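**Q** Structure for this input, please:
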Amino acid sequence: MLFSTTLHTLRQYRTAYLPNDLTAALSVFLAGLPLCLGIALASGAPLFGGLVAGIIGGIIVGFLSGSEISVSGPAAGLAVIVAESISSLGSYEVFLVAVILAGIMQVVMGFLKAGRLSSFFPDSVIKGMLVGIGLVIVLKQIPHALGRDSDYEGEFEFSQLADHENTFTEIYQALLTASPGAMIISLVSIGILVVWDRLAGQGRKLFRLLPAAVLMVLIGVSLNQFFRYYLPDFYLGDSNEHMVRLPVLSAQKGWSSILDFPDFSILTDLRVYGIAATIALVASLETLINLEASDRLDPLNRVSSPSQELVAQGIGNILSGLAGGLPVTSVVVRTSTNVFSGSRSRLSTILQGGLLLLAVLLAGSVLNHIPLACIAALLIVVGYKLAGPAVFSATFREGTSQFVPFIVTVLGIIFIDLLFGLLIGLAVGYLFVLYTNSQSPFRVIRDGHNVLVKFQKDVYFLSKPALKELLRSLKPGDSVLIDGRHAAFIDHDIYTLLTDYAKTAQRQGINYELREVTQRKKNAPTYAAV
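**A** Presented below is the predicted three-dimensional model:
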């Protein structure tokens, strides 16, 4: 069923999408390459573990995904869990077994239709996640744009493991030690991306066909080489500190010498199952929330299949664990880059995975000349598009019940990390949902002895105390109409209370009528009058 659905989607692919998907694939590849490496470093895992996860997340999960635009790969939100798990289990090879088991759990969850839980994520939290990630991207990339590259690409926590700074002290240190060369490269790169985007939006064919990200990288590399010969003080060098640093394959180092494989002897240790369950739950939560967010960003307004996505993620994690890769999830940064770069279908995701594979096989030495300042510029533009000021004002106008969970999610993501921000945002969001739903679902209009009780929405058990209080307040001689036409559902206890009150009303001399008060609106309306 999973494969047939995906093949049906691919058969409906339009060739008109190809230019957009190629452009998006190149942008996601350029942004994703240092992120895969950085997340591997932040996780305490081998560099190739991040690349393997990115390749499988692109090609395999991209093909099987329940979404046309979601991009999967190693996730920053799992970095701390991965690092602690490797330490707890004693080796990376043993940890890979937990990744495989987590994938099996996700496949089972998908077949059990657990993806339906994504419908219960409040809209305000989804918007808060997108804005929070957008702001974190900008804040975390400012130091790289200024030439301070001591922190890993892809580490989005507030407190940084790499250099023991935090998001804001890192920016301060970057301002003190700003590199003129990096500043020029990043500013020129941002200018290219912004201008190119505007000209492409005006319908100019050249600017729509030629990917801005590729031009940006070519100019960035050229500027750095220009500095090398003519402005040595501005030159960033070719060191690990300032450049993309992709491990290079050689004749002496084949795949078997650089990849890690799982050690299944750990299967008798119960700890691995607990870690696997943690990875499965956290990865699934991030995936489902990101899937909701990607549907919001999708320019073609398609609706993803969350249960199919869980199966795809599970298969991806099984294969990633077998090949020595990190856990795979649907990730916000690469998905956002994909959308804002013009993606129209899953082909862009699959292609960027293929580009990662080609980079590992053929182009490592070439790509290692790309300054991180170029990548920072690309991500800053993506972050700004996610967190534009208009989102704040629009959410504020929607009222307290929407703005408070939204801003709590944003602040949690900025000042702690993505996972904490989502959890605290969900908690606050659900509190507001409960509060809103607990508000009275009915209106009472009294004109002398005429009383109209109008149900304005579905009536649940929680409304029983207020309804009992209303019935007690009725007086002899009142003429009461309970109008249930606008309630598609009436709780059994509420229905029983209203119908049983008919006898009480008769004894007290109250004219009492129920209009379309039924437990199932599909049935013929029920009338009771006394």
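**Q** rest of the way, CA atoms for contacts and neighbours
**A** OK.
**Q** need the contact list for the most centrally placed residue in the chain.
**A** Geometric centre of the chain, nearest residue: Asn290, 2.4 Å, by CA atoms, centre = their mean. Taking CA atoms under 8 Å, 6 or more residues apart in numbering, we find Asn290 in contact with 70, 330-332.
**Q** Please apply the same query to Thr526.
**A** Going by CA under 8 Å, 6+ apart, Thr526 touches 514-518.
**Q** Return the member of those residues nearest to Ala277.
**A** Nearest to Ala277 among those, counting by CA to CA, is Thr518 at 44.0 Å.
**Q** can you tell me how far that closest one sits from Thr496?
**A** Thr518 sits 10 Å away from Thr496, going by CA to CA, to the nearest Å.
**Q** Among those two, which residue is more densely surrounded?
**A** Just comparing Thr518 and Thr496: by other CA atoms under 10 Å the higher neighbour count belongs to Thr518, 24 against 13.
**Q** Tell me where this protein has strands.
**A** For the chain, applying DSSP state E gives strands covering 72-74, 328-330, 442-447, 450-455, 479-483, 511-515, 527-529.
**Q** hey, which of those is tucked in deepest?
**A** Comparing these by mean neighbour count (mean count of other CA atoms under 10 Å), strand 328-330 comes out on top with a mean of 34.
**Q** okay, now the closest residue to Thr395 other than its chain neighbours: neighbour count?
**A** Nearest non-adjacent residue to Thr395, counting by CA to CA, 6 or more residues apart in numbering: Phe403, 5.6 Å away. By the criterion of other CA under 10 Å, Phe403 has 22 neighbours.
**Q** Is Phe403 in contact with Phe396, as I believe?
**A** Yes - between Phe403 and Phe396 there is a contact at 5.3 Å, judged by CA atoms under 8 Å.
**Q** which parts of the longest helix along the chain are buried?
**A** Ranked by number of residues, the top helix in the chain under DSSP state H is helix 271-297. Buried residues in helix 271-297, counting neighbours by 16 or more other CA atoms under 10 Å, are found at 272-273, 275-297.
**Q** likewise stretch 491-509?
**A** Those would be 491, 494-495, 498-499, 502, 505, for stretch 491-509 by 16+ other CA under 10 Å.
**Q** so of those residues, which ones are in helices?
**A** Here DSSP H is the test, and the buried residues of stretch 491-509 give 494-495, 498-499, 502, 505 as lying in helices.
**Q** Relative to Leu379, which of the residues you listed is nearest.
**A** Leu379 lies nearest to Ile494 out of those, by CA to CA, at 54.0 Å.
**Q** Let me see the contact set for that closest one.
**A** Residues near Ile494 by CA under 8 Å, 6+ apart: 459-461, 463-464.
**Q** would you turn the strands of the chain into JSON lines with distance to Phe168?
**A** Formatted as JSON lines, the strands of the chain follow (distance: least, CA to CA, whole Å):
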{"stretch": "strand 72-74", "distance to Phe168": "25"}
{"stretch": "strand 328-330", "distance to Phe168": "27"}
{"stretch": "strand 442-447", "distance to Phe168": "50"}
{"stretch": "strand 450-455", "distance to Phe168": "52"}
{"stretch": "strand 479-483", "distance to Phe168": "58"}
{"stretch": "strand 511-515", "distance to Phe168": "62"}
{"stretch": "strand 527-529", "distance to Phe168": "66"}
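**Q** Another sequence for comparison is provided below:
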Amino acid sequence: MIHKHAQYYFRHLKDDLPAGIVVFLVALPLCLGIALASGAPLFAGLITGLVGGLIVSWLSGSQLAISGPAAGLTVIVFNAIETLGSFQGLLVACLLAGILQLALGYLRAGIIGAFFPSAVIEGMLAAIGLILIIKQLPHATGYHGSYEGDESYMKETAHSSFVEFFDALSGVTPGAVVISAVALLLLILWGTPWFKKQKLLKLIPGPLVAVLWGVGYNFAASQFAPDWAVSSEHLVKLPISEKATDFFNNFMFPDFSYLDYLTNPQVYVVAITIAIIASLETLLSLEATDKLDPLKRIAPTNRELKAQGVGNIICGLIGGLPMTAVIVRSAASINAGGRTRVSCFTHGLFLLLSVLFFAYYLNYIPLPCLAAILLHTGYKLANPKLFSHFYYKGMSQFMPFAITVLAILFTDLLKGMAIGLGFGLFFVIKANYSAAITLVQDGMHYVLLLNKDVSFLNKALLRKFILRIEADSTVTIDASKAKFIDHDILETIEDFLSTAPDDNIGVEIIDLYGKEKIQKHEPLVVLNARG
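**A** I've put the predicted structure just below:
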């Protein structure tokens, strides 16, 4: 069995290694920025990225989901550190949140993710794509914004994003525009059929070429045309370790010496909040990742919750931020050709090597070329063809999709998904409402069909159809296809059977319920399909 798994991963190694490098380049500034925004030590974000890549990647049920610090938890973490009085207090809450997630996994709570309609999940992906484009354009033009906003779709609203977007127009720097524009062009060219056919070029991932271009250009520009180079604030900023012990000095441990943390109810409130939001974001990201998976695999959600629980327990023990599965990084991996969990593991491995040995060199990477990679990913997620695809599917699919996109853009992920789910359920109920009962007229004969499940929600529709039946006609009430008929529906039909003779309406009933209940409606003709 182990040999078979090794063969499977080895077969996809040529795709997963380059994809892992791309995700590493994207994740690196985000890990640092999310830690900065959370009011936590910068290294805490890297620890979570390392745990997500090196450990959770192998525990996860998904081959493609990538875990790490989530922008959506920044406000919760920031407030928690303030409320609990220290980062060590947050670590205790993170540890407890992990234990809760582990319990949720064993209680099979992962099934929640399956209740989100396809149109809503696709809407979430499209919204994330649009947010990526809005948030990355400032970096692409040389506007120095916040890292934490770069993949945030939980807390920052569209209003703040659009304000930042327009502010960026006044802060354009020519060097950043050149880097991002050429990088984007390279990514587009690398995705064309001609480039894909070239054996040598196929081995080199487009995003890696974009990064090499950015580093090479900025080095040349700083030497020969300083006005066209990007400044240090637009470069990756990674803490540099002088010696190996510096790396281990950055780890921090939860402080259990103060029993106040375990007797403080606020710790449990924070832990429950982190567990619920991290689990929901993970399940939504997992559903979305499954949609993007080119091999169409379905990840076991309960196993994912257990993996996230273990990840958060480890993060709480060694000084990391709370983690979730993150759709932006997962999408970047898939977009770069990632096919298995080796891509996620590779990104964690490169994070570790970069912190230990290559921090100095990685700090030469300009943010505009990373912005181009995310712009390209954003466009793939929010492709205009996707909008037209749902439009042609009809309003019952397009409206939940479009409303989810708008709701996420103008609120946050959880509120947007809740609104989208509400509209999705409305259209499902509406479709079932119309399809549960049909009335067919042929001259003075009517056929009232009860299809599938007929609930109390269909009572108004049934009454509407009954009122259409004219006097001196005949009616067949056919319930042979109905698997369930609500008591309210039976009661409405019985009321109609009682008054039908007054209008000289002849009624025959097929398979509504037992003969003994119908015999009181003499002289009706009763047919029973089952005998």
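**Q** Quick check: TM-score for this pair?
**A** The TM-score (TM-score structural alignment, normalised by the length of the first structure) is 0.88; 512 aligned residues with a CA RMSD of 3.1 Å.
**Q** wait, which of the strands of the first structure is closest to Val221 of the first structure?
**A** strand 72-74 (26.2 Å).
**Q** so the closest one matches what in the second structure?
**A** Mapping strand 72-74 of the first structure onto the second structure (TM-score structural alignment) gives residues 67-69.
**Q** superposed on the first structure, where does that stretch end up, distance-wise?
**A** In the superposition with the first structure, the average deviation recorded for stretch 67-69 of the second structure is 1.0 Å (mean CA distance after the TM-score superposition for the first structure).
**Q** List of residues touching that stretch?
**A** Against stretch 67-69 of the second structure from outside (CA under 8 Å, 6+ apart): 31, 34, 45, 48-53, 56-57, 321-326.
**Q** Surely Ala114 of the first structure touches Gln308?
**A** No - counting by CA under 8 Å, no contact exists between Ala114 of the first structure and Gln308, whose distance comes to 9.8 Å.
**Q** So those two - more neighbours on which side?
**A** Gln308 (26 against 18).
**Q** contacting residues for the alignment partner in the second structure of that one?
**A** Aligning on TM-score structural alignment places Gln308 of the first structure opposite Arg303 in the second structure. Each residue near Arg303 of the second structure by CA under 8 Å, 6+ apart is listed here: 59-61, 105.
**Q** If we use 7 Å, what do you get?
**A** The contact partners of Arg303 of the second structure, by CA atoms under 7 Å, 6 or more residues apart in numbering, come to 60-61, 105.
**Q** separation between the equivalent of Asp447 of the first structure over in the second structure and Arg468 of the second structure?
**A** When the second structure is aligned by TM-score structural alignment, the residue opposite Asp447 of the first structure is Asp442. Counting by CA to CA, the separation of Asp442 of the second structure from Arg468 of the second structure is 13 Å.
**Q** Overlap of the contact sets of the two?
**A** Counting by CA under 7 Å, 6+ apart, nothing touches both Asp442 of the second structure and Arg468.
**Q** which residues in the stretch 201-350 of the first structure form helices?
**A** Applying DSSP state H, counting those that start in this stretch to the stretch 201-350 of the first structure gives helices spanning 205-209, 212-230, 255-258, 271-297, 306-322, 332-340, 347-358.
**Q** what would the ones you listed look like in a markdown table with distance to Asn166 of the first structure?
**A** A markdown table is the format used below for these (distance: least, CA to CA, whole Å):
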| stretch | distance to Asn166 of the first structure |
| --- | --- |
| helix 205-209 | 39 |
| helix 212-230 | 28 |
| helix 255-258 | 33 |
| helix 271-297 | 23 |
| helix 306-322 | 31 |
| helix 332-340 | 20 |
| helix 347-358 | 30 |
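**Q** out of these, which comes closest to Tyr13 of the first structure?
**A** helix 347-358 (8.8 Å).
**Q** Where does that closest one end up in the second structure?
**A** Taking TM-score structural alignment, helix 347-358 of the first structure hits residues 342-353 over in the second structure.
**Q** mean deviation (superposed) between that stretch and the first structure, please.
**A** Comparison of stretch 342-353 of the second structure with the first structure after fitting gives an average deviation of 1.4 Å (mean CA distance after the TM-score superposition for the first structure).
**Q** Aligned to Thr268 of the first structure, what sits in the second structure?
**A** Using TM-score structural alignment, the equivalent of Thr268 of the first structure in the second structure is Thr263.
**Q** quick one: its match from Gly89 of the second structure, how far?
**A** Distance from Thr263 of the second structure to Gly89 of the second structure, counting by CA to CA: 12 Å.
**Q** Which of the two has more residues huddled nearby?
**A** The neighbour comparison of Thr263 of the second structure against Gly89 (other CA under 10 Å) goes to Gly89, with 26 against 10.
**Q** which one in the first structure is aligned with that one?
**A** Applying TM-score structural alignment, one finds that Gly89 of the second structure aligns to Val94 in the first structure.
**Q** Its match and Ser257 of the first structure, how far apart?
**A** Taking CA to CA, one finds Val94 of the first structure at 17 Å from Ser257 of the first structure.
**Q** Tell me the counterpart residues of stretch 389-401 of the second structure in the first structure, please.
**A** Counting by TM-score structural alignment, stretch 389-401 of the second structure falls onto residues 394-406 of the first structure.
**Q** scratch that, stretch 111-126 of the second structure
**A** Aligning stretch 111-126 of the second structure against the first structure (TM-score structural alignment) gives residues 116-131.
**Q** Centre of the chain to that stretch, how far?
**A** From the chain centre to the centre of stretch 116-131 of the first structure is a distance of 9 Å (CA atoms, centre = their mean, to the nearest Å).
**Q** contacts for it?
**A** With contacts defined as CA under 7 Å, 6+ apart, stretch 116-131 of the first structure is touched by 288-289, 293, 306-307, 386-387, 402, 405-407, 409-410, 422, 425-426, 429.
**Q** Enumerate the positions of it that are buried.
**A** For stretch 116-131 of the first structure, the neighbour count (16+ other CA under 10 Å) marks 118, 121-131 as buried.
**Q** Relative to Ala487 of the first structure, which of the residues you listed is nearest.
**A** The closest of those to Ala487 of the first structure turns out to be Pro122 (CA to CA; 22.8 Å).
**Q** Excluding residues flanking it in the chain, which one is nearest Asn78 of the second structure?
**A** In this structure residue 78 of the second structure is Phe, not Asn. Nearest to Phe78 of the second structure is Ser38, by CA to CA, 6+ apart, at 4.5 Å.
**Q** Isn't that neighbour up against Asn79?
**A** No - using CA atoms under 7 Å, Ser38 of the second structure makes no contact with Asn79, being 8.3 Å away.
**Q** Compare neighbour counts for those two and give me the winner.
**A** Ser38 (23 against 15).
**Q** contacting residues around the equivalent of the more buried one over in the first structure?
**A** In the first structure, the residue equivalent to Ser38 of the second structure is Ser43, according to TM-score structural alignment. Listed by CA under 7 Å, 6+ apart, the contact partners of Ser43 of the first structure are 79-80, 82-83.
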